[in-house]
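K.L.:
Kindly return the folded structure for what I paste below:
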Amino acid sequence: MTYKYIIIDGNSQSSMSLQTHVSTLGDFYFSGYVNNAAQGLNLILEESPDVVFLGTNLTDSNTESNFTLVNELYKYMVVLPKIIIISNTKEVAYEAMKYDVYDFLLKPFQRIDIIKTLLKFKKEKSFSSLLNQVNFSQAENSQPFLNNTKISNSIPLVEEKKHNFIENGIENEVTKVDFQFDTQEIKNELIDIVKQSLDSKPILVQPEQIIEQKNNILCVKSYGDYRFIEFDDIVYLKADNNSTDVMLSSGDSITAFKTLKYFESSLPNDFVRIHNSHIINIKYVSRIHLGNSDCYLNKGKIKLPFSKSYKDNINTIIELYASNDAKED
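P.N.:
Below you'll find the predicted structure:
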């Protein structure tokens, strides 16, 4: 199988060096090179590569904005290509990990580092292909049970086979397991998993059953950790470069690797931006001091500044609560 890759990097010489190293593996097809983020986004959308080598010295952006290219891809793609960051300095590696990139390569390139990264990629692809190509004779029972099942890490070799087993006096056939395994142990593991799947049919929760709850929940992803937070528990959000700190009524904070602008467009109407660095939950507003440009939250325990550019939002909050008082009178 051939995998398509592109390079987005400000240095054409390092790009040629990278191509040379990758070409020795034989399974990777070079599909394009650009030196800036704008053209890089277009190239990814046009070519749909499997792997993107993304440099941090692009001609139209700085290191920080290079990584926002990754966030841009989520607007247009369901499944992103594997992003491999390439840089002259190790300091960029930590920042890159915030964006869930696949790997990091340091310049000047060491051939063995490139080989390790791409062999790891091929191994994952091969294993994924194995799971996708296992078909069951009892189609109504073929639920996605394999996703959470641990199977050994041997790399499969292509070879069409059929496996038969007898269960409760009935012969069953697992068709088109188009792989030969490196060890008998791995083969037995997969057959056991198939047998278990035919014995029980999982009860799956339908999306419409949880939509009401989902509408009141904010999902915050940090690396592989997903936090589900009720909107009513959020006091305010604070910008921190390209990440956002979500401040909770309990006093805890959670870091989300999304910009404040992202949350501004996705949160419900109870959340209002009052500053370049702050979005507040108006349910927690306890005082607004126009003279000092201060907004107090959570019974006065928190004081945040508001800026002139968001003064209209402050006035809207005041009018909202003032109108409630008028109705009560």
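K.L.:
only C-alpha atoms for contact and neighbour calcs from this point on.
P.N.:
Will do.
K.L.:
Which secondary structure elements does the longest helix that the chain contains sit against?
P.N.:
When secondary structure is assigned using DSSP state H, the longest helix within the chain turns out to be helix 111-132. If you count contacts as 3 or more C-alpha pairs under 8 Å, 6 or more residues apart in numbering; DSSP states H and E, helix 111-132 packs onto helix 12-23, strand 103-106.
K.L.:
Which elements pack onto the longest one?
P.N.:
If I follow you right, that is helix 12-23. The helices and strands touching helix 12-23, judged by 3+ C-alpha pairs under 8 Å, 6+ apart, are strand 28-34, helix 111-132.
K.L.:
List just the one of those that sits closest to F257.
P.N.:
Distances from F257 to each of the helices and strands packed on helix 12-23 were compared by C-alpha to C-alpha, and the smallest falls on helix 111-132, at 24.3 Å.
K.L.:
Give the buried residues for the closest one.
P.N.:
By neighbour count with 16 or more other C-alpha atoms under 10 Å, helix 111-132 contains the buried residues I114, L118, F121, K122, S126, L130.
K.L.:
Also this sequence, please, to line up against the first:
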Amino acid sequence: MQNRYSIIDGSKSTINKIHKFFENTVNFVCVGSSDCYNKSLDTILEFTPDIVFIDVDYSEGCSSNAFSFVNELYKYVSELPNIVALSTSKDKAYDCMKNNFFDYILKPVDDFELRKSIARLKLKPKQASNKLCLKSYKDYRFIEMDEILFLKADNTSTDFFMSDGNTISAYKTLKFFEGILPENFTRIHNSYIVNQNYVSRIHFGKSKCTIKQNSFAIPFSKTYKENVIILEKSISKNALLTLN
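P.N.:
The predicted model follows:
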């Protein structure tokens, strides 16, 4: 599962510098960068990034600044992402500490400081979220990931087949969700990702996985056969094995 980050900064050069750093860092993906607080709030609610870089020197209008933005976040999320302050001076370091910021990096940003911050992030115990936010225009829908049976690609959108029989559509590609879902979700086909907790049968002869609920038969392709082999081993190691 990839770590997600977003950036709130009015400086294009700073944004580009952070992007360039993460291009060479494994398992990190950018979910948004903007100098607009409302747009950034929208991004955080939709993608729940693990780390948010925010320029604490920047203010949008006379009332909106980094600290009011963080306070606004508390209204919508039970647990804040790791907030990393960006600043040209140490003047706001105390305010950041009082507001529970994760780190404080001086501009111009350099790779060494970013690397140290990420190293600290990896050491911090992470409580995995079991919720996924699916956004459609201004509608935010929160679903439990352990209730997802499988995902099916539908052109540029993705259908979520749920354990209660409902199907929920999200306006993101299957590849996007492949990058953010936890390890118990496996891509087995160009059009399918399955939740291994609901896989009841893998038939290599017919190239199909059967899902417990409603006995869905999901095809898998040669391209993703290695994933299916890993999936079978993962399920088998926790099962009593009988060979016929």
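K.L.:
possible to save the buried residues of helix 111-132 of structure 1 as TSV with distance to T255 of structure 1?
P.N.:
Converted to TSV, the buried residues of helix 111-132 of structure 1 look like this (distance: C-alpha to C-alpha, whole Å):
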residue	distance to T255 of structure 1
I114	32
L118	31
F121	29
K122	32
S126	34
L130	36
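K.L.:
Which pair of the residues you listed spans the longest distance?
P.N.:
Distances among those were taken as C-alpha to C-alpha; the most separated pair is I114 and L130, at 24.4 Å.
K.L.:
N238 of structure 2 matches what in structure 1?
P.N.:
N238 of structure 2 maps onto N324 of structure 1 when the alignment is built from TM-score structural alignment.
K.L.:
Any figure for the gap between its match and I317 of structure 1?
P.N.:
N324 of structure 1 sits 11 Å away from I317 of structure 1, going by C-alpha to C-alpha, to the nearest Å.
K.L.:
Compare those two (neighbour count), which wins?
P.N.:
Taking neighbours as other C-alpha atoms under 10 Å, N324 of structure 1 and I317 compare with I317 leading, 18 against 10.
K.L.:
show me what contacts the closest residue to the more buried one other than its chain neighbours?
P.N.:
Spatial nearest neighbour of I317 of structure 1, chain neighbours left out: I282 (7.2 Å); criterion: C-alpha to C-alpha, 6 or more residues apart in numbering. By C-alpha atoms under 8 Å, 6 or more residues apart in numbering, the contact list for I282 of structure 1 reads D270, F271, V272, I317.
K.L.:
In ChimeraX, select just the buried ones from those.
P.N.:
Buried members of those can be picked out in ChimeraX with the line below, counting by 16+ other C-alpha under 10 Å:
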select :271,272,317
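K.L.:
L41 of structure 2: helix or strand, and which one exactly?
P.N.:
When secondary structure is defined by DSSP states H and E, L41 of structure 2 falls within helix 37-47.
K.L.:
Just the residues contacting that helix, thanks.
P.N.:
By C-alpha under 8 Å, 6+ apart, the residues outside helix 37-47 of structure 2 that reach it are 4, 6-8, 31-34, 60, 64, 69, 73, 76-77, 133-135, 140.
K.L.:
Off-centre distance for it?
P.N.:
The gap between where helix 37-47 of structure 2 is centred and where its chain is centred comes out at 13 Å by C-alpha atoms, centre = their mean, to the nearest Å.
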